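Q: sequence plus predicted model, see below.
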Amino acid sequence: MRQLLPLLLLTLLGCSTTRYFDSGQQKFNAANYRGAVADFDKALAADTTNWRYFLARGMSYYQLDQYDKAQPDLEKALAFGVPDMQLYTYLGGLQNTLGHHQEAKGYYERAVALDSLDSYALNGLAWTYNNLNENALALKYFSKTLAVRPNDVGALNCRAVLYRKTGDYKSALQDYAQALKLAPGSSDTYSNIGFLYLEQDKLASALEYFNEALRLSPGHAYALTNRATCRLRMGTPAAALTDVQAALQFNSQNGYAYMTRGKIYAALAQPRASCRDFHSADSLGLFGIYRTELDSLLHTCRR
């Protein structure tokens, strides 16, 4: 009988550990991530040899935006050397969040290699290519995502932005129209359509869509800033200033908004205020075409 006791003890311990893991999974699926962490803690206190326990707790921490705790758990799961699409997908998401896009790319590529039809892995890889400014590949993988998950409003919006960047306004508008059918209350989609028209200098249409975005979401800083640009081009700088001031109240670290306000002050013949905002935009950082535009504007301040 004594010889059976250790085996019985191990069996009971295993059942208890599994019970905590199963309970944690149920809480995770119900979006009770804190409760899930508590259960996975108990599972790991009894058994640190199961990589899935580390993965599950790491996923829970990730959902809680506690990336400093998610990372070691996900990396411990990875160290077991078991190929797993979900693990690679979460590690890719973590690296993207931390700004390590090349590392994210590697993880997402491994996830897609394991399951080429998993929409979350495909979407993550698309976002990663977008972050790396590899627009053609981003467009390819957003299209692959939508082939699997055609009702993904976020992917539709992202693909539309990429179509716009290539000058394919017709395809962009088709994606936006589909996004609005699926989510008619999406202020982001209305704002994005407004920007598409703004880029084409169709100011009346742009204003209409910015207005609708702001009706749905009065604090939409991006729509406020772009409506300010639209109103400035329409010759109403005072109204434009009101918009961009509101945008900066919602997000005081928006370099694009400071650059926009600087242009408005220039139109209002306030050069000192204009240059002050251009320098604020410079200190916050702008990239791509906005960086080029800001450099040109800063040059006028140095004369």
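A: Yep, it's here.

Q: contacts and neighbour counts: CA atoms only from here.
A: OK.

Q: L156: neighbour count?
A: In terms of burial, L156 registers 25 neighbours under the definition other CA atoms under 10 Å.

Q: and for T128?
A: Burial measure for T128: 28 neighbouring residues, criterion other CA under 10 Å.

Q: and if you look at the one 4 residues further on?
A: When counting by other CA under 10 Å, one arrives at 15 neighbours for L132.

Q: what packs against the host helix or strand of Y176?
A: Following DSSP states H and E, the helix or strand that holds Y176 is helix 169-182. With contacts defined as 3 or more CA pairs under 8 Å, 6 or more residues apart in numbering; DSSP states H and E, the packing partners of helix 169-182 are helix 153-165, helix 187-199.

Q: quick one: buried residues of that helix?
A: Judged by neighbour count using 16 or more other CA atoms under 10 Å, the buried positions of helix 169-182 are Y169, S171, A172, L173, D175, Y176, A177, Q178, A179, L180.

Q: nearest to Y265, of those?
A: Closest to Y265 out of those is Y169 (31.5 Å), distances taken as CA to CA.

Q: name the nearest residue to that closest one, ignoring sequence neighbours.
A: Of all residues not flanking Y169 in the chain, Y163 sits nearest, at 6.5 Å (CA to CA, 6 or more residues apart in numbering).

Q: could you check how far the one you found is from L44?
A: Distance check for Y163 against L44: by CA to CA, to the nearest Å, it reads 47 Å.

Q: with E199 instead?
A: E199 sits 54 Å away from L44 when distances are taken as CA to CA.

Q: run the chain-centre distance for the longest helix seen in the chain.
A: Taking DSSP state H as the assignment, the helix of the chain that covers the most residues is helix 4-29. Using CA atoms, centre = their mean, to the nearest Å, the distance from the centre of helix 4-29 to the centre of the chain it belongs to is 37 Å.

Q: one more to weigh against that first structure:
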Amino acid sequence: MTTGSWPVVPQPNPLIANRYRKGRSLGAGGFGEVFYAEDIKFNPPRPVAIKIVHTDLLVDPQVRDGISKEANVLAQFKHPNILRVLDFEVGQAGAFIVTELAEGGSLAQKLKPDPNQPPKPLPRKEVLFILERIALALDEAHSHNIVHRDIKPANILLDINGQPQLADFGFALTVTKSIALQTLTSVYGTPQYVAPEVWNDQAGKSSDIYALGVMLYEMITGYTPFLGNFDELKDKHLNGAIPTLKERYPRLRYPQALDAVIFRALAKKATQRYKKAIDLFQAFKAALEEPDPPVRAAVTQKVRASSAKTPAQPANPLQTQNIGPKQRQPARGTQIKLLLEKINDFEAAKSWAKVIEAGEQILALDKNHKIAIDKLGRAYFNNGLDQYRKKKWLEASKSFKEALNYDDSQAQTYKLLGICLFNLNDPGLTLYNLTRAIEKDPSDSESYYYRGKYLYNAWLKRHVKKELNEAIADFNAALQLAPGNFTLKAEIYFWLGRCYYNRNNAADLNKARNFFDLAISLAPNVATYYSWRGLTGSDVSALVDYSRAIEIEPNNHTFYVQRGNRFSAMGEFDRAIEDYTRVISLYDHSDSYLARGQAYQNSNKHALAINDFNRAIILDARDWRSFFSRGMSNFELGFYKLAINDFNQAGQLESNLPVNYFKVIGLSHLMNKDFKNALFNLEKACQLNPRDGELFYWRGKIQKELKNKDLARQDFDKAISLGYREATKEKRYLGWF
């Protein structure tokens, strides 16, 4: 990601930032225009969306700085329902933001697929699904103190699988502060969704809850609660009564309790709204469980009259397919009784799918049948349990979710659903379900254990210290609740060790080793425990641990890599090469050849090293490290032109390059008598590491070749001041002493 000027290239369909090939327009708004684009850094090119910001917004330096800061924060998000920022560039001449491509269109398009036709309200299940996912995404952002300020269907994008993703996150708050945006249509975001306090420029997290409530209203009815021009909308948001759902959409048949949910979400005072978006979702879900209002008598009579004229068609598997004039359907009570008898037989045979089928048939006859509801909840749970034991996480999670629709009081269901989602890498819902499990049963050690694992993994992605501390607290709670379960206890000790290891200080490193010792004492045949303990020990003890891990799992390449790395750090490259050779036999991957090639390189066996780097490049031509390492060996062999080619290739693949890259490519140009490029790269190296005397020494050598004696002398003086005594000889040779 870069921040600077963005030059305009006068040629047809130019690459943006030498990387993005712009395609068709996907839409435009007050902030900019979005285009389909292809990222040619990847082969084949990766489809992305690129938003080109309106240039008139960029006059204000605060806007440019704000967009850069917001984009940097949002690029770190990896929430499944927040559209991820992949790249951006901001300058006064132009700016763009690159995000993942959501190929399923927007929620706005889903609500109104035909601009010339009335909008289409969404089915209940779809509303429930979208609201839950966006609520989780919004709460995730709010936990990082980021306010969206422009929640609306147009900013809810759908991926190819229909998963909703919250887009344009955070930019609205930045750009609306600019004088350039003080217009009627954009100063407060989108007027139909703006909370009362926002009209007074007091936006906060609760303003997003208000906008989410408006969007919920729109998903249910097809319309926002308030309609009109700008001034009318402002007055209604500030002072107007909220129309009930029925008033906006008379044909609607939703539980009346839903009005109260909407009224609270759209309360005029921010303090009276739901505190979190997920609270709005939970209230909506609970309201849906209320009975629908009865159909009016006149409508009922009309339906009866209509059905009297038309012979009824069988709607139930218990009905016969060919009903003669003398045949009668069993009464509803009889049908239910027969179905219950079948359910009892299916339960005895543990045929949960058949229990579910029969239970659904009963609810089609009597949607409030308590026995059927209870049996359906247990059948879905047991079906999920069967899939869970087979580690079919997706199938199990679907069954557990259905079980919660019938009975949301069971901590075990939330726990097992959370574990499934953890294994499916669904971060938002994992945390929610495990937390619900703990709330319902605070004595279950497994819930704390898995929530601790989730928090640890979240820390790995974001490096938020709070999450690591919360993980430790959960593992400690799990430890207190699992005194007799030695397998679980060993796992908890192991994860506590990992947490303390990653705190990265000497005291916590000792704690980590102690926890790994405890884990091994309870489970001495778990190879991973030895592998992690090896990270905390001396060379000798580490080699013992890695060897023990290999003894337990001789075909796990990871342990050979760890032992090989330790041998390399000790300078025992021949033994490292033996381990890396074993790795290659188990794991034919570019990383394996790269590791062995670097060991050959450190042994001055550059021809063998180049062979391994060639193989690594064949397996993965996008890894800059292989080109860089091959360039280093070519440099050592005196093949400077080949080295320069390799270094240039590495530079095209990676923008965040180490100081040593600029040093060696500069020296390669120096040896090739290309002093201009040599000076350019050494200057870059000196800027990146101004405390390395050797870099200034080499830059001085280049200045000497260019006959810039004063500049050369300054560099040699700097090198000497930094302790690089070799520069003294150069000064003597020039007769400066």
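A: Everything's here; your move. Fair warning: this is a prediction, and the values are worked out from it, not measured in the lab.

Q: re earlier: per the alignment, the residue nearest to Y169 of the first structure corresponds to what in the second structure?
A: In the second structure, the residue paired with Y163 of the first structure is Y600, using TM-score structural alignment.

Q: repeat for A177 of the first structure
A: Under TM-score structural alignment, A177 of the first structure pairs with N614 in the second structure.

Q: onto which residues of the first structure does stretch 623-635 of the second structure map?
A: Residues 186-198 of the first structure are the counterpart of stretch 623-635 of the second structure, counting by TM-score structural alignment.

Q: circling back to that earlier point, got a markdown table for the buried residues of helix 169-182 of the first structure, with distance to R233 of the first structure too?
A: Below are the buried residues of helix 169-182 of the first structure laid out as a markdown table (distance: CA to CA, whole Å):
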| residue | distance to R233 of the first structure |
| --- | --- |
| Y169 | 21 |
| S171 | 26 |
| A172 | 23 |
| L173 | 23 |
| D175 | 27 |
| Y176 | 24 |
| A177 | 26 |
| Q178 | 29 |
| A179 | 28 |
| L180 | 27 |
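
Q: next, give me the two most distant ones among those.
A: Every pair of these checked by CA to CA; the farthest is Y169 and L180, at 16.2 Å.

Q: on that earlier part again, next one: the match of stretch 623-635 of the second structure to chain centre, how far?
A: Computed by CA atoms, centre = their mean, the separation of stretch 186-198 of the first structure from the middle of its chain amounts to 17 Å.

Q: residues making contact with that stretch?
A: 157, 161, 164, 169, 173, 176, 179-180, 203, 205-210, 212-214, 216-217, 220, 222-223, 226, 230 (CA atoms under 8 Å, 6 or more residues apart in numbering).

Q: which of these are buried?
A: The neighbour-count criterion (16+ other CA under 10 Å) marks 157, 161, 164, 169, 173, 176, 179-180, 203, 205-210, 212-214, 220, 222-223, 226, 230 among the contacts of stretch 186-198 of the first structure as buried.

Q: L224 of the first structure maps to what in the second structure?
A: Under the alignment (TM-score structural alignment), L224 of the first structure maps onto F662 of the second structure.

Q: make sure its match is actually in contact with K684.
A: Yes. If you go by CA atoms under 8 Å, F662 of the second structure and K684 touch, sitting 6.6 Å apart.

Q: mutual contacts of those two, please.
A: Listed contacts common to F662 of the second structure and K684 are nil; contacts here mean CA under 8 Å, 6+ apart.

Q: those two: who's more crowded?
A: Neighbours were counted for F662 of the second structure and for K684 using other CA under 10 Å; F662 has more, 23 against 17.

Q: quick one, the one helix or strand the more buried one maps to and helix 624-636 angle?
A: Remark: F662 of the second structure resides in helix 659-671, with elements defined by DSSP H and E. Between helix 659-671 of the second structure and helix 624-636, the angle formed by their directions is 40 degrees, by axes from the mean of the first three to the mean of the last three CA atoms, to 10 degrees.

Q: what's in contact with helix 659-671 of the second structure?
A: The contact list for helix 659-671 of the second structure, computed with CA under 8 Å, 6+ apart, reads 628, 632, 635, 640-641, 643-644, 647, 675, 677-682, 684-685, 688-689, 695, 698, 702.

Q: sort out for me which of the residues you listed are in helices.
A: The helices in this structure, assigned by DSSP H, contain 628, 632, 635, 640-641, 643-644, 647, 675, 677-682, 684-685, 688, 695, 698, 702 from those.

Q: Y414 of the second structure - how many residues pack around it?
A: By other CA under 10 Å, 27 other residues sit near Y414 of the second structure.

Q: wait, isn't I336 of the second structure in contact with I362?
A: Yes. In terms of CA under 8 Å, I336 of the second structure counts as a neighbour of I362; the distance is 5.8 Å.

Q: the more surrounded of those two?
A: Taking neighbours as other CA under 10 Å, I336 of the second structure and I362 compare with I362 leading, 25 against 22.

Q: in the host helix or strand of the more buried one, what's buried?
A: Here I362 of the second structure, judged by DSSP H and E, is contained in helix 352-365. For helix 352-365 of the second structure, the buried set under the neighbour-count rule, 16+ other CA under 10 Å, comprises W352, A353, K354, V355, I356, A358, G359, E360, Q361, I362, L363.

Q: which one of those is nearest to K302 of the second structure?
A: Nearest to K302 of the second structure out of these is L363 (CA to CA; 24.1 Å).

Q: that closest one matches what in the first structure?
A: Under the alignment (TM-score structural alignment), L363 of the second structure pairs with nothing in the first structure.

Q: ditto for Y493 of the second structure
A: Under the alignment (TM-score structural alignment), Y493 of the second structure pairs with F54 in the first structure.
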